[in-house]
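Engineer: I'll drop the sequence and a predicted model, then ask my questions.
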Amino acid sequence: MQRRTFLRATTTGAGALAFSGALWQGAAVPVAHAAPDPGPYGPLLPPNELGVALPAGFSVRMVARSSRLVRGYVWHPAPDGGACFPDGDGWIYVSNSEVPLVGGASALRFRPDGLVDRAYRILGGTTLNCAGGATPWHTWLSCEETFRGKVFETDPYGQRAAVAHPAMGRFKHEAAACDPDREVVYLTEDESDGCFYRYRPDSWGDLSRGRLEVLCETAGGGVGWQPVPDPSGPLLGRQTRHQVPDALHFRGGEGCHYNAGVCFFTTKGDDRVWAYDAEAGELSVVYDADGSLDGVDNVTGVAGGDLYVAEDGGNMEINIITPEGVVAPVLRIDGQRDSEITGPAFSPDGSRLYFSSQRGTAGDPAGLGGITYEMSGPFRR
């Protein structure tokens, strides 16, 4: 389906959108909709002692709190985007800090029994580190959500110093997702007229040099990529999102996640989840706001095709979107309406889901009361 066709359909609230991506292969899937039943995990039970409502068979615990010690390390304020990495018989969860000037990112290292055995800083001296993305070579791309922000490549294991990659563009970055099949990195931009980019490094595995491209509308109504003339986004010149006349603009780019030929990304201004089918070169809408998901933000997923979308506000849920187009909550945090859910990421074995409430129970704008959680249970893989 061509872009003009599906945009017309979603604008009028009509019918099914064809989706031909490899992840949901061979399907003609409607725009995702609220489940008439509780979804694949069943209904949420009443909130537990932590104020978190979960389906039967799942449990949750706090693993870190902002401004408090974790194994001798003070956990950072305003936890945001995150990812997990294998580490011998354990694993690591990294988390950004969305505060100005001293943002950066920190890491929690877990033992095989699930206990935290150390916490440490992997990036400092940066500003408003919002989301990011993991690379196939096990580094964390931490993105600055600020004017002329940068992407920093960090070491989750804490052995190597972080490196800035200005060639990936100087703009209000949000999230990154690596596509190892085409050897590119997709990037979202948190502006009301932001763009969707991809970065083509000269050598896969080395992001220091490459070409930044922006998704554009083609003459036939489809989509294609054009180079951004000046990725540095000069202070007195045109910013990257305004340099290419045919560039497509999105209402506040947020999280993005790549799997099996498709990059999914969210836009908060219209509560949509988009799918860029990299194999077919097509763009479509997977979820168009119907009230079940409010404030779409960070997104992650599993190999089987399920997406997990966190809410920025709303009723503080993480919702699953299944390949069949069903939306249903998998958790809800009660009593924290002035916060947002950030950083959803699965442990390497898929049995644990990490996430944070950025401002916690107090709703402190500085994020000093942020809480990082671990949810365990029989997740679909």
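Structural biologist: Noted; the coordinates are in hand.
Engineer: from here on, contacts and neighbour counts on C-alpha atoms
Structural biologist: Fine.
Engineer: quick one, helices of this structure?
Structural biologist: Remark: helices assigned in the chain by DSSP state H are 3-11.
Engineer: now the residue most central in space within it: closest residue in space, sequence neighbours ignored.
Structural biologist: Nearest residue to the geometric centre of the chain (C-alpha atoms, centre = their mean): G255, 3.0 Å. In this structure, G255 finds its nearest non-sequential neighbour in N298, 4.2 Å apart by C-alpha to C-alpha, 6 or more residues apart in numbering.
Engineer: same question, C143
Structural biologist: V151 (4.6 Å).
Engineer: how many neighbours does the one you found have?
Structural biologist: Applying other C-alpha atoms under 10 Å, we find 28 residues neighbouring V151.
Engineer: that one contacts G133, correct?
Structural biologist: No: taking contacts as C-alpha atoms under 8 Å, V151 lies outside contact range of G133: 10.1 Å.
Engineer: on that earlier part again, tell me how far the residue nearest to the centre of the chain lies from G220.
Structural biologist: Distance from G255 to G220, counting by C-alpha to C-alpha, to the nearest Å: 28 Å.
Engineer: show the contacting residues for the residue nearest to C143.
Structural biologist: Applying C-alpha atoms under 8 Å, 6 or more residues apart in numbering, one finds that V151 lies in contact with L141, S142, C143, E144, A164, H165, P166, M168, G169, H173.
Engineer: ok, those vs I371, which is closest?
Structural biologist: S142 (19.5 Å; C-alpha to C-alpha).
Engineer: residue contacts, the closest one?
Structural biologist: By C-alpha under 8 Å, 6+ apart, S142 lies in contact with N96, G104, A105, N129, C130, A131, G132, G133, V151, F152, E153, T154.
Engineer: what sits closest to it if chain neighbours are left out?
Structural biologist: Excluding the flanking residues, the one nearest S142 by C-alpha to C-alpha, 6+ apart is G132, at 4.7 Å.
Engineer: so what's the residue count around that neighbour?
Structural biologist: 33.
Engineer: next one: L283
Structural biologist: Other residues near L283 number 25, with proximity taken as other C-alpha under 10 Å.
Engineer: so it is in contact with A275, correct?
Structural biologist: Yes: using C-alpha under 8 Å, L283 makes contact with A275 at a distance of 5.7 Å.
Engineer: pretty sure R109 sits against D89.
Structural biologist: No: at 10.8 Å, R109 does not count as touching D89 under the criterion of C-alpha under 8 Å.
Engineer: who's more crowded, those two?
Structural biologist: Applying other C-alpha under 10 Å to R109 and D89 shows that R109 carries more neighbours, namely 22 against 9.
Engineer: thinking again about what came up before, narrow the contacts of V151 to those in strands?
Structural biologist: Among these, the ones falling in strands (DSSP state E) are L141, S142, C143, E144, A164, H173.
Engineer: this is the other structure I want to compare:
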Amino acid sequence: MDRRTLLRATAASGAAALAGSLWSSAASAAPAQPGTGPYGPLGAADGNGIQLPAGFTSRVVARSRQAVAGTSYAWHDAPDGGACFPAGTGWIYVSNSETTPGGGASAVRFAADGSIASAYRILAGTNQNCAGGATPWGTWLSCEEVSRGYVYETYPQGGTAAAQRPALGRFKHEAAAADPVRQVIYLTEDEPNGCFYRFRPAVWGDLSAGTLEVLVAGAATSGPVTWARVPDPDGSPTYTRQQVSGARRFDGGEGCWYADGTCWFTTKGDNRVWAYDAVAQRIDLAYDDSLVTGGSAPLTGVDNIVGARSGDLYVAEDGGNMEVNMITPAGVVTPFLRIAGQGSSEITGPAFSPDGTRFYLSSQRGTSGASSGGITYEVRGPFR
């Protein structure tokens, strides 16, 4: 598929996936509270150890160090951030490997009926590839979660070498999210005193050059923000997060997702989900476990985040109860799935297929608690 065709296909898929989102009118609402979800309670664990609502089923797609079904390709250790991309009549799921050395990323290509067509490597020779994000032109940004780490632009279709993108800054990268309206890439930083960044490419669709900026705001959890240029994106000798006076600090930046004028990002140190309103240029809390009333917080260990076509957000836990929790546009937070018997792992890589009917995720260390025990799953069911 050539670049122009891929741009059109990915843009169409993105528009469908975001249709119907209700969050644009509710970004500054009070933080989400526990409640009954749209799919009802979780059932007993299935044969894969996953508790799901009625009508949903799971299957194992891949296991670390084992050949992906129907292929000779051994799946990578410690599967982490992931995303889906349209590919002909089927789709591709990409997944990072959070190991050092030998991180990188792999891909599984699915046929139209959901069968596995192939699996292959799209990035090698990098370190601690944690999360990342998809671009509107159909590439995957794989982020190194190491001090002065790089962002690599990779090609899910295969056949094109990954490109290092130092203009996006060298810091402890976590996730990325593209805003096609303002033509920027948002970036999170996994440090206890990390920052929230945006990259403005000199030419949209080309990440080889541009301007890196950092969010500047006061200490209040909600309110207006501004952006300031980072003088030295290389981060040496002064780290990027220490270069701009007044840069807002976030406690362990994790997942990042853009939809309908809002960029959602998570911070694990304080179990928060933030909403950056790109239109009004303000931040607000979408969820804070310390502000849950009337009982215990259902969502802790907040990590990767992805949105559905319904406007629901799906937030994976690193720890907690090994759950993926939903946050609905109505402000209800509720478990969507739970993985039993894997308490030494974390849930990573949540992503929806382009048509929104299949949901992918990984248990990074599986039942063994080791990086070599990772398991990648697919969930199907009546997603609204």
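Structural biologist: Arrived safely. These numbers were taken from a predicted model, which means no experiment stands behind them.
Engineer: how close does the residue nearest to C143 of the first structure get to R61 of the first structure?
Structural biologist: 31 Å.
Engineer: also Q159 of the first structure?
Structural biologist: On the measure of C-alpha to C-alpha, Q159 of the first structure and R61 of the first structure end up 29 Å apart.
Engineer: give me the more crowded residue out of those two.
Structural biologist: When Q159 of the first structure and R61 are compared for neighbours, R61 comes out ahead with 14 against 9, by other C-alpha under 10 Å.
Engineer: alignment lookup: that one to the second structure.
Structural biologist: In the second structure, R61 of the first structure lines up with R59, judged by TM-score structural alignment.
Engineer: go ahead and confirm G103 of the first structure touches G125.
Structural biologist: Yes: using C-alpha under 8 Å, G103 of the first structure makes contact with G125 at a distance of 6.5 Å.
Engineer: which one's more surrounded, those two?
Structural biologist: Applying other C-alpha under 10 Å to G103 of the first structure and G125 shows that G103 carries more neighbours, namely 23 against 10.
Engineer: any idea how far T126 of the first structure is from that one?
Structural biologist: Counting by C-alpha to C-alpha, the gap from G103 of the first structure to T126 of the first structure is 5 Å.
Engineer: what of D181 of the first structure?
Structural biologist: In this structure, D181 of the first structure and T126 of the first structure are 31 Å apart, going by C-alpha to C-alpha.
Engineer: next one: R251 of the first structure
Structural biologist: Note on R251 of the first structure: its distance to T126 of the first structure, by C-alpha to C-alpha, is 25 Å.
Engineer: same thing with E279 of the first structure?
Structural biologist: 35 Å.
Engineer: cool, F355 of the first structure as well?
Structural biologist: Noted for F355 of the first structure: a distance of 22 Å to T126 of the first structure, by C-alpha to C-alpha.
Engineer: more neighbours, those two?
Structural biologist: Set F355 of the first structure next to T126 and count neighbours by other C-alpha under 10 Å: F355 wins out with 29 against 21.
Engineer: which residues are in contact with the aligned partner of the more buried one in the second structure?
Structural biologist: Aligned by TM-score structural alignment, F355 of the first structure pairs with L361 of the second structure. By C-alpha under 8 Å, 6+ apart, the residues touching L361 of the second structure are G82, I347, T348, G349, P350, A351, T376, Y377, E378.
Engineer: what about the residue nearest to L361 of the second structure when sequence neighbours are not counted, neighbour count?
Structural biologist: Distances taken as C-alpha to C-alpha, 6+ apart place P350 nearest to L361 of the second structure, at 4.5 Å, with adjacent residues excluded. By other C-alpha under 10 Å, 26 other residues sit near P350 of the second structure.
Engineer: show me what P350 of the second structure aligns to in the first structure.
Structural biologist: Under the alignment (TM-score structural alignment), P350 of the second structure maps onto P344 of the first structure.
Engineer: now its match: how far from A219 of the first structure?
Structural biologist: For P344 of the first structure, the distance to A219 of the first structure equals 38 Å [C-alpha to C-alpha].
Engineer: wait, doesn't S232 of the first structure sit right on K172?
Structural biologist: No: judged on C-alpha under 8 Å, S232 of the first structure makes no contact with K172 at a distance of 11.8 Å.
Engineer: neighbour count winner among these two?
Structural biologist: Taking other C-alpha under 10 Å, S232 of the first structure and K172 do not tie; K172 has more neighbours (25 against 20).
Engineer: and for Q183 of the second structure, the neighbour number?
Structural biologist: Neighbour number of Q183 of the second structure under other C-alpha under 10 Å is 17.
Engineer: show me the contacts for it.
Structural biologist: By C-alpha under 8 Å, 6+ apart, the contact set of Q183 of the second structure is R200, P201, W204.
Engineer: how many neighbours does P229 of the first structure have?
Structural biologist: Neighbours of P229 of the first structure under the rule other C-alpha under 10 Å: 13.
Engineer: R8 of the second structure belongs to a helix?
Structural biologist: Yes: assessed with DSSP: H, G, I helix; E, B strand; the rest coil, R8 of the second structure lies in a helix.
Engineer: now the closest residue to it other than its chain neighbours: how far from R198 of the second structure?
Structural biologist: Nearest non-adjacent residue to R8 of the second structure, counting by C-alpha to C-alpha, 6+ apart: W137, 8.0 Å away. Distance, W137 of the second structure to R198 of the second structure, by C-alpha to C-alpha: 18 Å.
Engineer: mind checking which of the two has more residues around it?
Structural biologist: R198 (25 against 19).
Engineer: I'd guessed the more buried one sits against E213; true?
Structural biologist: Yes: contact status for R198 of the second structure versus E213: in contact at 5.3 Å, counting by C-alpha under 8 Å.
Engineer: and the contacts of L361 of the second structure as CSV, adding distance to E317 of the second structure?
Structural biologist: Shown next, in CSV, are those (distance: C-alpha to C-alpha, whole Å):
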residue, distance to E317 of the second structure
G82, 15
I347, 6
T348, 8
G349, 11
P350, 10
A351, 14
T376, 15
Y377, 15
E378, 17
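Engineer: fine by me, thanks again.
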